[in-house]
Structure formats: structure tokens, C-alpha cells
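Colleague: the sequence isn't on hand, but the structure is:
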């Protein structure tokens, strides 16, 4: 419904009419107007049916000789037509069917009034025709049909009124015709009012559609901006801020029943030397290539983010120690196999990465887990790069010693049991 081909701005902002709208939009408007206004037409038909029955004893009181005629004309014929039209408006019909119902109603009302008026004699004839004309005038305001069908129904009612004045029992045909023209002008005023109402409804519908379309466009733009705000512009993977939000969401939603989680801190070895040797353009290309390799090596539900300049954080959810190590090694080996040149590296002529791996154990916060992974990454660098080091569990968990920590001087202190490394 918000297709810009179907809903061009010219149609939604400029003055237009229903018949000028694309078929799909016209169909939507028909369904909209039907739901909003069909109850009015059915209410009028129901009221007309009841009023028709009330007029039967009125006919008899005015002219007792009309008893049989009113029973047949009002009680059977007109009532059957009104019930049929009421049932027809029970569900949406094509526009021409809706329009034809008002024409049928005009003919029914005028022929009923003319027949009973003629049988009642000269005094009743003109009164009944006039009453019939104004009864039909009220129907114009309640039937939500196209203006051309309203004009057709009005023409039918006016023609029947004038025709019966000419051939019916009237004292002064010319005077009666003059009065008929006066009443016809009033009916046309009702029809013009109905036209203005229809135009107002169409304008309101277009405004509503334009509002919905603009809201959808704004929501789409907001989603795109939100996506851009969550991504690293160079690599297209998540940035540090959005990753932190995801980690916080994981920790809050799985508190007390958290599946095994592993953090990988990944850093490109000797990246500064590569930048200095080949330039920043080559450095950017290297970061993008490494990011793609990391993303390809993990599952869809895992988190891959650019944590710093050449540093990446990977969050592996619902994993095991062996599974996390397998992912880390897959990442490391796939990058080493790229054969990217790194002439500034004192240890390798190709681009490699070092990885620190930390498993969630005990009552740890994300910050503590990142700290352990970062300490393991430092040790991987210290031990010669291009390897994965697994951080030991935190103090008080398991039999192994506490996590690796950096010394204030920048040197890693000696440990009785250092983190394990896989090269």
C-alpha cells in the first residue's frame, strides 16, 4: 500500500479525484469507504422500511379506500425491495452495483408515492409525490456512492416526478411542473452537497495514506541510521559500542542460566610496521580482509566487532573450550594462509594474528572476561605472535592459577603455570 509507483506524490498532494487514481489505490479506497460508510446506508434502509410500515395505517386514516393498495404497494412490493437492498449492502459490491441501488431506490420511492397518490385522488397526488421526492433526498446523504451514480438517481427521481405530474390527476399541470422544478433544484443541492462530502472523504483518505507512507519512510530511515551507527565504517562489522550493548543484553537475559561463552581478543601482528612500510591504504585493506576472514569463520549468532584500530573482539555463544579453541585456530590459520604482505614485520613477511581466548567461568562480568582475554593476547604477543593463548580460569575456580596479567613495566611476570598457547 505504500508503493511509490502506486502512490506518486502528485496523487497524494495535488487535487485529484477517485476515478483518476490507479486501480489498486481505488480498490483500497473503495474498501476503506465501504467499511466507514456502509452502515449508514443500511441504517437508512432499515429506517425507511420501518417508516414505510408506519405509513400504512396513515394511508388508511387519510383515505380508507387505500387499504388494499397500501397493503400491496407498501406492505409487499416496497418492503420487499427495501429488504433486498438492505441485504445487498451487507457486504461490499462493485461500484456499479452500489450506484444502481440508489437508482432503484429512487424509482421505488417515486412510483410508490405516485401510485398511492393517484389512487387517493387529486388532493393526495401532489402531496405524496412531494413527500416521495424529499424522502429520496435524505437517501442521497446516506449512500456513499460515486457522484455520477448520484446524478443518475437524481435524474431518475426528477424525471419520474415530472412525468407523473404531466399524466397524473392534477388541477393545474403547469403550476405543478413549476413546483416540481423548485423541488428538483433542492434535490440537486443535496446532490452537490454529497459531491463535496465525497471529495472531502477522498482528500482525507489521501492524507492518511501520505501520513502512513511518510511514517514508514521515517521508520526505514531510522533503521538504516541505526544500522550505520552500529557498524564500523571501514570493515562493516559491529563497532565497539554496539558490541557492548549486545554483551550487556546477553548478560541480562541469561542471568542465572548462562550457556558457555568465550571471548576472543584478536590483534594483527606488527600492524604499525605494515602501515609504515606500505601506507595507510594498504593498512586499511589489510584490516578489511582480516575482518572478513573472522566473520566467515564464526556462526551467525556469534558477535564479531572491531574493538580498536587493528584489534577485534569475537564473542562465541553456547560454545565449549574445545569448540572455542577450534574457532580461534580456524581464524588464525585462515588469515595466515592469505599471504598478505607485511614487509615491516621482524618475525614474519606475511600478515598474521595473535589471539587471546577466555572462557566464562564462575560469577564473572563481561569486563573481567575481556580483561582475561586481553591478558592472554598479550602473552601470545610476548611468546612470538601468530598463536592462540588460552587464559587460565580466574582465582578460586578450578585447580589452575589466576589469569595472566601485565606487569606495570610492560613485562609479563613469571608464573608457575602460564596460560596455554597453541601455535
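Modeller: Received it, and whenever you're ready, just let me know what you need. Quantities reported herein were computed from a predicted structural model and do not represent experimental measurements.

Colleague: C-alpha only now, for contacts and for neighbours.
Modeller: Will do.

Colleague: I figured residue 351 hits residue 336, correct?
Modeller: Yes. Contact criterion C-alpha atoms under 8 Å: residue 351 and residue 336 qualify, at 6.2 Å.

Colleague: okay, the two: which has more neighbours?
Modeller: residue 351 (24 against 16; other C-alpha atoms under 10 Å).

Colleague: what residues are up against the more buried one?
Modeller: Shown in contact with residue 351 (C-alpha atoms under 8 Å, 6 or more residues apart in numbering): 268-269, 335-336, 338-342.

Colleague: now residue 262, what's its secondary structure?
Modeller: Of the three states, residue 262 takes strand according to DSSP: H, G, I helix; E, B strand; the rest coil.

Colleague: repeat for the one 10 residues further on
Modeller: In three-state terms, and counting by three-state DSSP, residue 272 is helix.

Colleague: any idea how far residue 383 is from it?
Modeller: For residue 272, the distance to residue 383 (C-alpha to C-alpha, to the nearest Å) stands at 19 Å.

Colleague: ok, residue 44 next?
Modeller: In terms of C-alpha to C-alpha, residue 44 sits 91 Å off from residue 383.

Colleague: ok, structure two:
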């Protein structure tokens, strides 16, 4: 997983705008045909950094394999010509392994493009030099055989080395040039033979350069596709994460919504049940909020809910979750709370919102109008005015029994609509100050009835 992610390390320092710009560059390059893909600028540097590990492993493995094979071929040199054993051991078992070890060291870490590219000409030059020395020491037909063997071994390097086109061409020129020069230096062969052989192998090895570059183009195209897919996948994951947060968050108060609360309650319930623990729930309902919302306005009602949510959030202990259950109802889940343990609810009842928005009610009162209060079920209320406060409230003072009865009816109808029931009208009951009744006539001691009896 670490190696896979290292190919996309270039994305770590880019923000959303930078990724959008990079995605536009990728789309522009991928819009053309695969054979016409040419990486320049930032895309070229990104691909070189991402593909360095693969290129380094490929080249170092080839150098190691050729070094081992060169040491083994000393036995072949001894069988072909025993006097060559000493020279073969010096060149194949010492010079080639040491020189190729130096070239492999260059690929231990990323280096400049020209330093990495020059390793191919040096590799093929060393191989052709060893072939020339062994052929000159053997003489006769061995000279041409060793040159042919060196040319075949170096052609594999041209195909295997995943480097830029200019350095592949440079390696091919070095191989063909050394083959022609060493062939002309052989006095036992006519000059026409090396020239004809060089011409032939020029066409053969020349075909290897486009093949290597086609492989490089395919690899670059595959990486660009994977990079584009990685950018789109991460963008989709970020969008899904934002959607998940929005789906579990109440847009007004910023608290988790009912969906998030139900998921958290199910998880905490299962966790506490597994270890025989306890879990507590606190239900908070703002009384008379509908009247407050209708009289003060929906904007003031929203600010009231925000202030209540801020007060609830500030009192929640670590590990607890407060959420908006719906409308003016809030709920909190507190794991580890024992039954009838009211310690978690006491701070909530005594809480005063320190950061509540000022000016909760800005509309001036009309003549004879009284300020409405949004009261919580436990007697705490948030009242409007210059500075909102939370305090213990008594029933609405200064209003007659008709107002209280109307409030009871409105509260009943609101709860009925919320529960999906048909509301019923409450029978109006007169206040005690207006209750007057006539008593039945009661005989007196004198045997006559009083004109009227009043029962208070």
C-alpha cells in the first residue's frame, strides 16, 4: 500500500484548485492518440518521480544479471581458447562486476535526467570494450565472434533500459560505432565485411529504439490514466464525506440531526449492552415556542433555537451527543449514566448561554401587547429583549384564564398535528372568580325561605 501511494505523492501538496488544474492538463494530454502522447513541464516531472522506482529496479536487475552471467562465461572462454582464462577472469569477473556496480549505485536514488540517461551509453561501451579485448587476445575468428556476442548483449540493454529516447539513440550510436571501429581494426578481415555487418545491424538494432519508446509511451499513458482516476476518486470521496456530514447535521443549529442521533444511540446501546453498562438520554422541549415564533417572527424563532442549541452543546460532557430531534425538541445521549442519575441534566437546567445572539426580539411591542416567552418544559426560558437570558419562569402572568385556556388548546392542537391525530377542542371552563351558582332553598328556623343564597 505504501509503494502504491508513493506514485501519487505529487498530489499531497495540491489543494482543490491545484487538482482541478492538474486534471485539466491530464485531459488535454489524454485527448490525443496514445502514440502522440508527449509529456512536458509538470507532467513530465510528475511521471519521472512516480516511475523512478520501477525504472531503477529494472535497470539494477539487468546490471546484476549481466554481471553474474559475465562471470559464468569465463568457463566458456576457457573451453573455446584456454589461454584466454586469465584475461577473461580479469575482465569478466572483476572489471564488469565492479563497473556495473558503480552504475547500479547511480540508480540507488533519483538523480538528474542526464545522469540517469548516460548510464546506457556507458553500459554498452563497457560491454563492447570487453568483447574487443577478448577478441584481440584470441585472434583470428574469435575476434569477430566476441564482437557479435557483445553486440547481442548490448542490444538487450537498449530494449530493457526505460530511459528517454535521446539516450536510447545515443546508446545505439555508441554500439554501432564501436562495432564498426573494432571491426575495421581487425587485420584479418576485409574492410567490406565490417561495413556490411554494421549496415545490417544498424537496421536491426535501430528497430529496437522505437519499440522501447512505444513501451515508454504505453507506460506513461497508463500512469496518466491512473493519476486521473486517483484525482477523481479522491474528489468523489471528499464529496461523499461532505454529503455524509450534511446528512447528519442540522442546518440551523449545527447539531447532529435525528438520523445521526439514532445511529449513535444504536451504537452506544450495543456497546453498553456488550459490557453490561448503562446509557442515559435527556429530552429537551421548548414550550410555547409556536406562540413565540408566530408573535416574534420566524427569524427570532430561529435565533432562539440557535441559542438553545448553543447552551445544550456547551453543557454536554465528553463522550455525550446532543442532537436536534425535530422542531423545538432536542435530545442528548450520555453513555455511562446510571438510572435516575440527574447529574448530567442539572448543568443543562442551570446553563446560561454566554454566546447567545443579542437582540433576539427587535420588533417593537404594540399597544397592550406583552412579550411572549419560549419556555422549556423544566421551567427555563429564553426571553427576548436587549440581552437574552435563561431563568426560571412562572406561568404567563398578567393574562386571564381565557388566555391560559387558549394556550392549552393551541398546545393540544399542535401536539395532535405533530402526532398525526385529529385535534379536539377543549371545553371552555370559566375561571374561579366568575363562578356563581344559586343554592337550593333551605328552610330556616322560622319556617321561611331566604330570598337568595350565594355560594362563593
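Modeller: In hand now; what should we look at? The shown structure was predicted, so the numbers you read here are calculated from the model rather than taken from an experiment.

Colleague: more neighbours: which of residue 44 and residue 383 of the first structure?
Modeller: Neighbours per residue (other C-alpha under 10 Å) separate residue 44 of the first structure from residue 383, with residue 44 holding more: 18 against 14.

Colleague: just give me the match in the second structure for the more buried one.
Modeller: Aligned by TM-score structural alignment, residue 44 of the first structure pairs with residue 62 of the second structure.

Colleague: now the strands: where do they sit in the stretch 301-450 of the second structure?
Modeller: Shown for the stretch 301-450 of the second structure, the strands assigned by DSSP state E, counting those that start in this stretch span residues 321-326, 329-335, 373-376, 380-383, 389-392, 437-438.

Colleague: now these as JSON lines including distance to residue 404 of the second structure?
Modeller: Formatted as JSON lines, those follow (distance: least, C-alpha to C-alpha, whole Å):
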{"stretch": "strand 321-326", "distance to residue 404 of the second structure": "25"}
{"stretch": "strand 329-335", "distance to residue 404 of the second structure": "22"}
{"stretch": "strand 373-376", "distance to residue 404 of the second structure": "14"}
{"stretch": "strand 380-383", "distance to residue 404 of the second structure": "17"}
{"stretch": "strand 389-392", "distance to residue 404 of the second structure": "19"}
{"stretch": "strand 437-438", "distance to residue 404 of the second structure": "23"}
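
Colleague: residue 9 of the second structure is nearest to which of those strands?
Modeller: strand 321-326 (37.3 Å; C-alpha to C-alpha).

Colleague: now do the buried residues in the closest one.
Modeller: Neighbour counts over strand 321-326 of the second structure (16 or more other C-alpha atoms under 10 Å) mark 321-325 as buried.

Colleague: mind telling me the two of those farthest from one another?
Modeller: 321 and 325 (11.8 Å).

Colleague: quick check: neighbours shared by the two?
Modeller: Applying C-alpha under 8 Å, 6+ apart, one finds that residue 321 of the second structure and residue 325 are jointly contacted by residue 261.

Colleague: any idea which of the contacts of residue 351 of the first structure is closest to residue 233 of the first structure?
Modeller: After measuring the contacts of residue 351 of the first structure against residue 233 of the first structure - C-alpha to C-alpha - the closest member comes out as residue 268, at 18.6 Å.

Colleague: test my guess that the closest one contacts residue 310.
Modeller: Yes. The pair residue 268 of the first structure / residue 310 is scored as a contact, 5.8 Å apart, by C-alpha under 8 Å.

Colleague: looking at those two, which one has more neighbours?
Modeller: Remark: of residue 268 of the first structure and residue 310, residue 268 carries more neighbours, 24 against 21, as counted by other C-alpha under 10 Å.

Colleague: what residues are up against that one?
Modeller: Here residue 268 of the first structure is in contact with 310-311, 351-354 (C-alpha under 8 Å, 6+ apart).

Colleague: skipping adjacent residues, who's closest to residue 121 of the second structure in space?
Modeller: Once flanking residues are discounted, residue 121 of the second structure sits nearest to residue 171: 4.4 Å by C-alpha to C-alpha, 6 or more residues apart in numbering.

Colleague: map that neighbour onto the first structure.
Modeller: Using TM-score structural alignment as the criterion, the counterpart of residue 171 of the second structure in the first structure is residue 153.

Colleague: do residue 211 of the second structure as well
Modeller: Looks like residue 211 of the second structure aligns to residue 193 there (TM-score structural alignment).

Colleague: quick one: the helix or strand encompassing that match to the second structure mean distance?
Modeller: Residue 193 of the first structure is part of helix 173-230 when elements are defined by DSSP states H and E. Overlaying the second structure shows helix 173-230 of the first structure at a mean distance of 1.5 Å from the equivalent residues (mean C-alpha distance after the TM-score superposition for the first structure).

Colleague: now do the very next helix or strand once past that helix and helix 173-230, the angle between them.
Modeller: The C-terminal neighbour of helix 173-230 of the first structure among helices and strands, as given by DSSP H and E, is helix 240-253. Following axes from the mean of the first three to the mean of the last three C-alpha atoms, to 10 degrees, one obtains 100 degrees for the angle between helix 240-253 of the first structure and helix 173-230.

Colleague: what range in the second structure matches helix 240-253 of the first structure?
Modeller: Counting by TM-score structural alignment, helix 240-253 of the first structure corresponds to 258-271 in the second structure.

Colleague: report the separation between residue 209 of the second structure and residue 48 of the second structure.
Modeller: Applying C-alpha to C-alpha to residue 209 of the second structure and residue 48 of the second structure gives a distance of 19 Å.

Colleague: the two: who's more crowded?
Modeller: A direct count of neighbours by other C-alpha under 10 Å for residue 209 of the second structure and residue 48 places residue 209 higher, at 21 against 18.

Colleague: nearest residue to that one other than its sequence neighbours?
Modeller: Using C-alpha to C-alpha, 6+ apart, the nearest residue to residue 209 of the second structure is residue 168, at 6.3 Å.

Colleague: which parts of the strand or helix carrying that neighbour are buried?
Modeller: For residue 168 of the second structure, the host element (DSSP H and E) is helix 165-184. By 16+ other C-alpha under 10 Å, the buried positions in helix 165-184 of the second structure come out as 167-169, 171-176, 178-180, 182-184.

Colleague: same question for stretch 325-345 of the first structure.
Modeller: Buried-residue list, stretch 325-345 of the first structure, by 16+ other C-alpha under 10 Å: 325, 327-332, 334-336, 341-345.

Colleague: can you tell me which of those end up in helices?
Modeller: 325, 327-332, 334-336 (DSSP state H).
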